[in-house]
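**Q** the sequence isn't on hand, but the structure is:
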């Protein structure tokens, strides 16, 4: 997370910096939320991720770049993972967290790709 945010701020454009800042803030907020345990998902964590999904959907709708669309798709998978765990609480938590982290890496990869391609897109324009 730290490396991706740093990359976005060093190499990215305004969009990459803004998205990296929002994703970084959501990550910090998520780290401060107590986990729900076996009784269910941490609903505050779900709310943070739904808010981040709405933000990424907004960026995907209005940005002139493709990577926010893919990032929003990965964030949708994160929210779907929460929904699946909420509906099937008997699922093992290692599967829940594994899926959650894999999709999170996808969001970070999108930001990194956006940051690495931002300078070349600006030069090409």
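**A** Right, received. Where do you want to start? All values reported here derive from a predicted model rather than from experimental measurement.
**Q** can we go C-alpha only for contacts and neighbour counts from here?
**A** Will do.
**Q** check which helix or strand the most centrally placed residue in the chain maps to.
**A** The residue lying closest to the centre of the chain (Cα atoms, centre = their mean) is residue 107, at 4.5 Å. Following DSSP states H and E, one finds residue 107 within helix 93-124.
**Q** surely residue 40 touches residue 87?
**A** No - between residue 40 and residue 87 there is no contact under Cα atoms under 8 Å: 9.1 Å.
**Q** comparing the two, which residue is more hemmed in?
**A** Higher neighbour count among residue 40 and residue 87: residue 40, with 15 against 12, using other Cα atoms under 10 Å.
**Q** tell me who's in contact with the more buried one.
**A** 85-86, 89 (Cα atoms under 8 Å, 6 or more residues apart in numbering).
**Q** just give the nearest non-adjacent residue to residue 75, would you?
**A** Nearest residue to residue 75, sequence neighbours excluded (Cα to Cα, 6 or more residues apart in numbering): residue 53, at 5.6 Å.
**Q** another structure for you, compare them:
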């Protein structure tokens, strides 16, 4: 595992852990789903030089479906934005599969960039939920 992947995993554990500990219901669910996505992707990842990993794609599709479901139930704007970032990750997988000019390195870069977007949404949602619960300074 490369150093940037380790840093990203540590950041995901911290942000999602904080969301599950201090966030409201939507932050807890989205945080748990994204952390499960991260850990599940580590378990099924099979490095291949030319094609996308179908196992990781399936996990990302399930996570996207969970994000959309949570977004529809909680009606929080940040969950919609997190769902959009997750949809871009899934679209990146599909782009690698249908167009051979899109390289696997492009997919990896896209997944890294948009994953940070999801983490930013989770962090914001955790803060907003914490604030709504009455922990904001007066």
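**A** It's in. These numbers come from a predicted model, not from an experiment.
**Q** start and end residues in the first structure for stretch 103-110 of the second structure, please.
**A** Under TM-score structural alignment, the counterpart of stretch 103-110 of the second structure in the first structure spans residues 92-99.
**Q** residues of the matching stretch that come out buried?
**A** Within stretch 92-99 of the first structure, the residues scored as buried using 16 or more other Cα atoms under 10 Å are 96, 99.
**Q** which residues does it contact?
**A** 78, 81-82, 85.
**Q** ok, residue 81 of the first structure to residue 75 of the first structure distance?
**A** Plainly put, residue 81 of the first structure is 10 Å away from residue 75 of the first structure if you go by Cα to Cα, to the nearest Å.
**Q** equivalent analysis for residue 52 of the first structure, please.
**A** In terms of Cα to Cα, residue 52 of the first structure sits 8 Å off from residue 75 of the first structure.
**Q** how about the helices of the first structure, start to end?
**A** 2-11, 14-32, 43-62, 67-87, 93-124 (DSSP state H).
**Q** deepest in the core, which of those helices is it.
**A** Counting by mean count of other Cα atoms under 10 Å, helix 67-87 has the highest mean neighbour count of the helices of the first structure, with a mean of 20.
**Q** which residue in the first structure lines up with residue 130 of the second structure?
**A** So, by TM-score structural alignment, residue 130 of the second structure is matched to residue 119.
**Q** test my guess that its match contacts residue 13.
**A** Yes - look at residue 119 of the first structure against residue 13 with Cα under 8 Å: they come within range, at 7.1 Å.
**Q** wait, residue 89 of the first structure touches residue 39, no?
**A** Yes - Residue 89 of the first structure lies in contact with residue 39 (Cα under 8 Å); the separation is 7.5 Å.
**Q** who's more crowded, these two?
**A** Ranked by neighbour count (other Cα under 10 Å), residue 89 of the first structure and residue 39 place residue 89 first, with 16 against 10.
**Q** spit out the contact partners of the more buried one.
**A** Neighbours of residue 89 of the first structure in contact, by Cα under 8 Å, 6+ apart: 38-40.
**Q** that one and residue 97 of the first structure, how far apart?
**A** Look at residue 89 of the first structure and residue 97 of the first structure: by Cα to Cα, they are 13 Å apart.
**Q** repeat for residue 58 of the first structure
**A** Separation of residue 58 of the first structure from residue 97 of the first structure (Cα to Cα): 26 Å.
**Q** same check on residue 25 of the first structure?
**A** Per Cα to Cα, residue 25 of the first structure is found 20 Å from residue 97 of the first structure.
**Q** what do you get for residue 111 of the first structure?
**A** Taking Cα to Cα, one finds residue 111 of the first structure at 21 Å from residue 97 of the first structure.
**Q** could you do residue 44 of the first structure as well?
**A** 16 Å.
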